[in-house]
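kindly generate the corresponding structure for this input.
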Amino acid sequence: MDAAALDAARISLAPGGDVILPLAMAVIMLSVALTLKLESFAFLKTAPLRFLGAASVQIIGLPLLTLIVIHAITPPASIALGMIVVACCPGGNVSNFYTLMARGDAALSVALTSVSSLSAALLTPVSIVVWTSLYAPSAALVDEINLSALTFIVSMTLILALPLAAGMVFARYFPNSARAMRPWLVWTAIAALAMMAGGGVAANGDLILGAGLTVVAIAIGHNALALMLGAVSGRVLGFDARGRRALTFEVGIQNAGLGLVILLGQFQGIGGAAAITGAWAVWHLISGGALAGWFRFLDRRRRARTNALTNAE
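This is a model prediction of the structure:
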């Protein structure tokens, strides 16, 4: 893999991309907001310290772990940037599905997703700026594209906060319509993103394919560490088995789709960053599903042993 070429590669957008990408980002956040409910924040009253500890693992712990990994393996600047962006994104709603599938604490999962999504309007852009500055090659790469930190934070906050607020208000007063709209909004955003990025990916196809094995290996390793961080943190914070499963998925499943939109729209589609984020977006679905299946297998085996002991008595 030619690191310099990968850092220099850009996923160019089709005409109109500078307008469509912010709209796609807004649609993604609107679709998230349509699922948020005030009841989801009940954990802040019932177990505030433990809940805030779990949220901190998502918001601070994963980016910190990512920075440590980056300094340990010293990947190309663009790949490091993509890893940081993924780590700074909020959790995805897919984590709620996997938690339910794994018989984890679904209420805790929804609450953590709600908090990370709501705080993302400000914390995601601020976190990206802060954590990127702590790895010199990525900081230099960001300087090369003349990204203004203040402009990035303000514009991203507006793009993320407005649809979040609008979506929560709409879901509050029109819950049935919100449930019906959400799947259509998600697929609309995905289709817009695919059309915008498709040409750029094709133009840099040889380069991205050449880096494929490295990118996939880093994405798999990074995701595995994120899942382990969630599991270990759940034990340290004193959650029961169901709570630990929920935190495992909340930390290990990130809204990589949002990260990809941010990279394409705000970071000029830096090739390596977009590649690692795209790999994450695919792999965490595979790893999450496999882990949920493993948890269900363990539950079945435990029940079988319990039944066998009961029958033996």
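
going forward, measure contacts and count neighbours with C-alpha atoms only.
OK.

quick check, central residue of this structure?
Nearest to the mean C-alpha position of the chain, by C-alpha atoms, centre = their mean, lies Gln254 at 2.0 Å.

tell me how many other residues surround Arg302.
12 (other C-alpha atoms under 10 Å).

how about the one 4 residues further on?
Using other C-alpha under 10 Å, Thr306 has 12 neighbouring residues.

so it, which state does it fall into?
State at Thr306, reduced to three classes by DSSP: H, G, I helix; E, B strand; the rest coil: helix.

tell me which helix or strand Ser233 sits in.
Taking DSSP states H and E as the definition, one finds Ser233 inside helix 212-236.

residues near the nearest residue to Gly234 once chain neighbours are set aside, how many?
Once its chain neighbours are removed from consideration, Gly234 has its nearest residue in Arg244; the separation is 4.6 Å (C-alpha to C-alpha, 6 or more residues apart in numbering). The criterion is other C-alpha under 10 Å. On that basis, Arg244 has 25 neighbouring residues.

again with Gly16
Around Gly16 there are 9 other residues, counting by other C-alpha under 10 Å.

contact partners for it?
Applying C-alpha atoms under 8 Å, 6 or more residues apart in numbering to Gly16 gives no contacts.

and the residue nearest to Gly234, that one's in a helix?
Yes - the assignment for Arg244 by three-state DSSP puts it in a helix.

please generate a structure for the following sequence too, so the two can be compared:
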Amino acid sequence: MLPVDEVRLNFNPASLALLNAILAFIMFGIALDTRVADFKRVAKMPLAMAVGIAAQFLLLPAFTYALTLLLKPTPSVALGMILVACCPPGNISNVLTHRAGGNVALSVSMTAISNLLSIVLMPLNFAFWGSLNPANAALLKQIAIDPVEMVLHIVLIIGIPFALGVFVAERFPRFADRVKVGARRFSLFALVGFILAAIAGNWRYFLDYVGLVLVAVAIHDALAFATGYGSAALMGLKEYDRRAVSFEVGVRNAGLGLVLIFSFFGGLGGMAVVAGVWGFWDIIAGLVLASWWGRRPVAVPRSVA
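The predicted model follows:
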């Protein structure tokens, strides 16, 4: 069996184009549930928003880097963990927040803001934390990555679909309200579907290396949820808000990570396996946590009741 750092997973150009289109639709679906008022709402809960954004773009990548130093995975697995940590939240975070009895308005607003910020912050974060460890940096040097091209790619599959979805939601609100539930469900199935497609096309490799990354992914995912909840608690946020921040930080868009891995990293084995396993583990862990919290309702503050 080849070392995981030497494995390159295969994904043909047509399938990759389809993945890009599906991911763009997922972002469009997220935006259908977003209004300009969601961005204005940030001014009404600045502390909660600041905590959530800082936890996602500052704390989680830093803690992930520290975790890679502790666990000492192979460089490609470490890079996969860092890339996932730098991804924006997925729209299932809003569903899980609702199921957990958390602040859905905060969750939706944070998802919108985070996805916009990730267009710039995601490649910057990955470039910084990914190259900090000399072992990871050596592997990155073997991969020709054009940062401008990566930003443009993220703009195409996140920025433009998201802006179009917000435009449709504002200009045609009745249409958006009719289709957003279906779009959200389709987005979830599509996300699972193209993660399955990535795994199915490289089944042998996933079977060979899943045991290598499963424990790391489980620990990493628990760290992400704990980072969200812990930072919110430390800053004195109510339980209602803590649950929303937990899911916004704990749920990462692993599908976006897979697309970038196949597009820019040549399907690098450890990175792809981490993103694929994360995509499933993240949803399972999120549903378990949301169901547990859902059985322990909290009081809704009067200002949002």
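
structure 2: which residue goes with the residue nearest to the centre of structure 1?
In structure 2, the residue equivalent to Gln254 of structure 1 is Arg252, according to TM-score structural alignment.

you'd agree that match is up against Asn91?
No - the pair Arg252 of structure 2 and Asn91 fails to qualify as a contact (C-alpha atoms under 8 Å) at a distance of 9.2 Å.

what about the helices in the stretch 151-300 of structure 1?
For the stretch 151-300 of structure 1, helices defined by DSSP state H, counting those that start in this stretch occupy the ranges 175-203, 205-210, 212-236, 241-252, 256-266, 271-312.

dump the ones you listed to a markdown table, plus distance to Thr113 of structure 1.
Below are the helices of the stretch 151-300 of structure 1 laid out as a markdown table (distance: least, C-alpha to C-alpha, whole Å):
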| stretch | distance to Thr113 of structure 1 |
| --- | --- |
| helix 175-203 | 16 |
| helix 205-210 | 32 |
| helix 212-236 | 14 |
| helix 241-252 | 7 |
| helix 256-266 | 14 |
| helix 271-312 | 15 |
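
quick one: closest of those helices to Asp143 of structure 1.
Distance to Asp143 of structure 1, taken as C-alpha to C-alpha, is lowest for helix 256-266 among the helices of the stretch 151-300 of structure 1, at 12.8 Å.

helices or strands next to that closest one in the packing?
For helix 256-266 of structure 1, the elements it packs on are helix 17-33, helix 77-88, helix 271-312, judged by 3 or more C-alpha pairs under 8 Å, 6 or more residues apart in numbering; DSSP states H and E.

mean deviation of that helix from structure 2?
Average distance between helix 256-266 of structure 1 and its aligned residues in structure 2, after superposition and using mean C-alpha distance after the TM-score superposition for structure 1, equals 1.6 Å.

ok, back up a step: which parts of the helix holding Ser233 of structure 1 are buried?
The neighbour-count check on helix 212-236 of structure 1 (16 or more other C-alpha atoms under 10 Å) flags 212, 215-216, 218-220, 222-223, 225-231, 233-234 as buried.

counterpart of it in structure 2, which residues?
Counting by TM-score structural alignment, helix 212-236 of structure 1 lines up with residues 210-234 of structure 2.

ok, average deviation of the matching stretch from structure 1?
After superposition, stretch 210-234 of structure 2 averages 1.0 Å from its match (mean C-alpha distance after the TM-score superposition for structure 1).

neighbouring contacts of that stretch?
48, 51-52, 55-56, 59-60, 63-64, 67, 71, 77, 81, 239, 241-243, 245-251, 273-274, 277-278, 281-282.

skipping adjacent residues, who's closest to the aligned residue in structure 1 for Gly266 of structure 2 in space?
In structure 1, the residue equivalent to Gly266 of structure 2 is Gln268, according to TM-score structural alignment. With C-alpha to C-alpha, 6+ apart as the measure, Arg10 is the residue that lies nearest to Gln268 of structure 1, at 6.5 Å, once sequence neighbours are left out.

repeat that for Leu52 of structure 1.
Leu52 of structure 1 sits nearest to Leu44 (C-alpha to C-alpha, 6+ apart), 7.6 Å away.

report all helices and strands that the host helix or strand of that neighbour contacts.
Under the criterion of DSSP H and E, Leu44 of structure 1 resides in helix 43-46. Where contact means 3+ C-alpha pairs under 8 Å, 6+ apart, helix 43-46 of structure 1 is packed against helix 48-56.
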